[in-house]
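Q: below are the sequence and a predicted model for it; my questions follow.
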Amino acid sequence: MTTSPRTRPARRPQSPPAAPPTAPPATARAAVAVLAGATAMGFVGGSVGVSAELADAPLAAAQALRYAAACLLLLTAARLAGVPLHRPRGAEWGWLAAVTGTGLLLFNVALVRGAGHADPAVFGVAVAGVPVALALAGPLLEGRRPRAGAVLAALAVTAGAALVQGFGRSDATGLLWALVVLLCEVGFTLLAVPVLARHGAWGVSVHTTWMATAAFGLAAVAAGEGAPSGLTGRHLLAVAYLALAVTAVAFVLWYSCVRRLGPARAGLLTGVAPVAAAVSGMLLGGPAPAPAVWAGIAVVAAGLGLGLLIREPAAVGAAPASGAPPRPT
């Protein structure tokens, strides 16, 4: 008697292992960074009219309230988003204090003190020089030589922004304050580069805003301004907008852009600020921009197009292209 051999059930084909998550393409990440930087500068440019509402407000008290509110917003948002914040250590305290002292403290003082010696357009032209300064100094800070194409693009953005802004009148003191404004704007970006890798955009924004709150608070007490009770409802609305849009949101967007693109390429986007100021003025009922302003906008756009197409080495603290998380520090 014979028995039939047992038949083994056919094995089901195993599905291949899931591929590890990969980071978005470099072009997509760069596009997001450009959008973040342009949005930040759009907020800054569109805030010109809002900042004018604080011309008769106690300076230190208003700024202390602004940065305190921004810091609380940043801390809350970081907690909700699960973003880790690190305590500064060693030389990081100095870098963060330098960012605060130049970009948040001295910058505002220079604008106020210089207002009696120069037209607003003079300070606008000073800020328009930021792309050239960052195109030259940014690569040097990273141990590289400035690239001719990047400098040429920055010159185009600066020239276009100057056309948009106009030139205005100034005495010698006003020109000195305008130079201070330029240096402070450059410092706000460049001095943050050494700490962006570890602290990221959120950390740098949080630490600089609480430092600015403390400094302006002490200045308010020293000047006899005391509590911000002297601020009117109009002042408080302006402070609220500056705290939310121009500080909490714009700081994170800007430093995210700098971290991804590097200071030289990100600096080109400062040319968006005067364009946003001109457009927002028209949307708020002001006169249409003059032909020279439209020409300046076109030159800014051409400079941005040229500069952002130039390939640069990976920026500081940028995530690896493979999608692997950076090493913890």
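A: In hand now; what should we look at? Being a predicted model, the structure only gives us computed values, none of them experimental.

Q: drop to CA atoms for contacts and neighbour counts, all remaining ones
A: OK.

Q: can you pull the buried residues of the one helix or strand residue 302 maps to?
A: Element membership of residue 302 [criterion: DSSP states H and E] is helix 291-309. For helix 291-309, burial by neighbour count (16 or more other CA atoms under 10 Å) applies to 293-301, 303-304, 306-308.

Q: would you list those in a markdown table and tack on distance to residue 255?
A: Converted to a markdown table, those look like this (distance: CA to CA, whole Å):
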| residue | distance to residue 255 |
| --- | --- |
| 293 | 28 |
| 294 | 29 |
| 295 | 29 |
| 296 | 26 |
| 297 | 24 |
| 298 | 26 |
| 299 | 25 |
| 300 | 21 |
| 301 | 22 |
| 303 | 21 |
| 304 | 18 |
| 306 | 22 |
| 307 | 19 |
| 308 | 17 |
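
Q: before we go on, here's another structure to hold up against the first:
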Amino acid sequence: MNATTARGALLAALACVLVGGSFTANSLLGDYPYAGGQFLRYGLACLLLLPIVGPDARARLRALAPRQWARLALLATVGMVGFNLAVIAAERTAEPAVPGVFVGCAPVVVAVLVPLLERRRPRRTVLGGAWLVVLGACAVQGWGRTDGTGIAFSVCALAGEVGFAVLAVPVLRPLGPRLLSATVCGIAAVESAAAGALLDGGAWLRRPDATETAALLWQAVIVTVIGFVCWYIGMQRLGAERATLFSGLIPVAAACTAPLVGTGSYGIPQAVGSALVGAGVVLGCRTRQSPPRYEGLRQLARKQV
């Protein structure tokens, strides 16, 4: 693992640990309107990201094609607003571990889906590491009671987690991690406001109390601003397949932080699952990322010379 890959791995790991901590913060927002909370979270994050997007941000945004804007809107809808809504809806009829187990399957889905979209075979070591990560995530979370509705919304949450990575791949290069994060946060804030006004009327937004304010600030500043930028930098350096392996750290972080607020415990199953997640990440990241096509041609020309 070279220095670039190592930095990407550290940033992807940090992002997923921060997201795992956000599940604990979500437990403090149970009485706050969903759409209003998402609007405040993503709106504040967008404002905080704007100063660091770079001087040529407007030019890069103007250069985007309509289909790329459509992809960004879909990314915000599926991977951000829709993902969070699916998790909340699933937990109405299912124990929290159920959507967690489904979301934990994201590394396997991405390890298969991304190569298919790029018309190549999945890498064996990445796929093997992904299965270890899934087993570890399931061991950390266990399984809970549910019904058909809970399973359906858990599948939607899995689709959102996969979409957050896969949909970003074609727009990550032209926008870069910071501008991409700011753009999708702005779009998600608008979508949340529209959904809140449509579904909840005037009750979609209210002033949060002290506890809710602290939780929303954590989600906006730490999880979204820092977490999203770190995630997309890591994905840029590792590729979507290997970066998604680190999503197995999300339930590990959630299990570690839950005892801090009295909503869970950390025992032997969580320790064993954490070890499996770590082993899967190490195995999957041992695969060298294929060089771009133009780089391969350049190396071939050097050999011929």
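A: Structure's in. What do you need? Just so it is clear, the structure is predicted and the values come from calculations on it, not from any experiment.

Q: re earlier: what stretch of structure 2 does the helix holding residue 302 of structure 1 fall on?
A: Using TM-score structural alignment, helix 291-309 of structure 1 lines up with residues 268-286 of structure 2.

Q: now stretch 40-51 of structure 1
A: Going by TM-score structural alignment: stretch 40-51 of structure 1 matches residues 15-26.

Q: so what touches the matching stretch?
A: Stretch 15-26 of structure 2 is contacted from outside by 215-216, 218-219, 222-223, 226-228, 230-231, 246-254, 257-258, 261, 263, using CA atoms under 8 Å, 6 or more residues apart in numbering.

Q: re earlier: the match of helix 291-309 of structure 1: how far from the chain's middle?
A: The chain centre lies 19 Å from the centre of stretch 268-286 of structure 2; the measure is CA atoms, centre = their mean, to the nearest Å.

Q: what lies in contact with it?
A: Under CA under 8 Å, 6+ apart, the answer for stretch 268-286 of structure 2 is 1, 125-141, 242, 245-246, 248-249, 252, 255.

Q: ChimeraX command to pick out the buried ones of these?
A: In ChimeraX, this line selects whichever of these come out buried by 16+ other CA under 10 Å:
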select :125,126,127,128,129,130,131,132,133,134,135,136,137,138,139,140,141,242,245,246,248,249,252,255
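
Q: the contacts of stretch 268-286 of structure 2 in strands, which ones?
A: The strands in this structure, assigned by DSSP state E, contain none of the contacts of stretch 268-286 of structure 2.

Q: my guess is residue 131 of structure 1 contacts residue 264. True?
A: Yes - counting by CA atoms under 8 Å, residue 264 is a contact partner of residue 131 of structure 1 at 7.2 Å.

Q: out of the buried residues of helix 291-309 of structure 1, flag the one nearest to residue 223 of structure 1.
A: Residue 223 of structure 1 lies nearest to residue 293 out of these, by CA to CA, at 40.3 Å.

Q: aligned partner of residue 183 of structure 1 in structure 2?
A: Under TM-score structural alignment, residue 183 of structure 1 pairs with residue 159 in structure 2.

Q: cool, residue 198 of structure 1 as well?
A: By TM-score structural alignment, residue 198 of structure 1 lines up with residue 174.

Q: next up, the contacts around its match.
A: By CA under 8 Å, 6+ apart, the neighbours of residue 174 of structure 2 are residue 60.

Q: neighbours around residue 93 of structure 2, how many?
A: Using other CA atoms under 10 Å, residue 93 of structure 2 has 17 neighbouring residues.

Q: what's the closest non-adjacent residue to it?
A: residue 150 (5.4 Å; CA to CA, 6 or more residues apart in numbering).

Q: any idea how far the one you found lies from residue 166 of structure 2?
A: As defined by CA to CA, to the nearest Å, residue 150 of structure 2 lies at a distance of 24 Å from residue 166 of structure 2.

Q: go on, residue 226 of structure 2?
A: Counting by CA to CA, the gap from residue 226 of structure 2 to residue 166 of structure 2 is 20 Å.

Q: and what of residue 52 of structure 2?
A: From residue 52 of structure 2 to residue 166 of structure 2 the distance is 24 Å (CA to CA).

Q: which residues does whatever residue of structure 1 lines up with the residue nearest to residue 93 of structure 2 contact?
A: When structure 1 is aligned by TM-score structural alignment, residue 150 of structure 2 is paired with residue 174. Each residue near residue 174 of structure 1 by CA under 8 Å, 6+ apart is listed here: 114-118.

Q: can you pull out the helices in the stretch 201-305 of structure 2?
A: For the stretch 201-305 of structure 2, helices defined by DSSP state H, counting those that start in this stretch occupy the ranges 210-217, 227-238, 240-245, 249-257, 268-285, 293-304.

Q: just so I know, which of those lies nearest residue 178 of structure 2?
A: helix 227-238 (5.7 Å).

Q: what about the closest one, how far off from structure 1?
A: For helix 227-238 of structure 2, the mean deviation from structure 1 after alignment is 0.9 Å (mean CA distance after the TM-score superposition for structure 1).

Q: list the contacts of that helix.
A: Contacts of helix 227-238 of structure 2 (CA under 8 Å, 6+ apart): 4-5, 7-12, 14-16, 18-19, 172-173, 177-178, 181, 242-244, 289.

Q: give me the number of neighbouring residues for the aligned residue in structure 1 for residue 217 of structure 2.
A: Alignment note (TM-score structural alignment): residue 217 of structure 2 maps to residue 240 of structure 1. Residues within reach of residue 240 of structure 1, counting by other CA under 10 Å, total 17.

Q: tell me where the stretch 51-200 of structure 1 has strands.
A: Remark: no strands are assigned in the stretch 51-200 of structure 1 by DSSP state E, counting those that start in this stretch.

Q: and the helices in it, which stretches?
A: 59-81, 92-99, 107-114, 120-128, 130-141, 148-165, 172-190, 193-222.

Q: pipe those helices into CSV and attach distance to residue 231 of structure 1 per row.
A: Listed next are the helices of the stretch 51-200 of structure 1 as CSV, based on distance: least, CA to CA, whole Å:
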stretch, distance to residue 231 of structure 1
helix 59-81, 7
helix 92-99, 27
helix 107-114, 17
helix 120-128, 24
helix 130-141, 33
helix 148-165, 30
helix 172-190, 26
helix 193-222, 13
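
Q: nearest approach to residue 233 of structure 1 belongs to which of those?
A: The nearest among the helices of the stretch 51-200 of structure 1, by CA to CA, is helix 59-81 at 12.1 Å.

Q: give me the contact list for the closest one.
A: Under CA under 8 Å, 6+ apart, the answer for helix 59-81 of structure 1 is 54, 84-85, 202, 205-206, 209-210, 212-217, 219-220, 225-228, 231, 235, 239-240, 242-244, 247-248.
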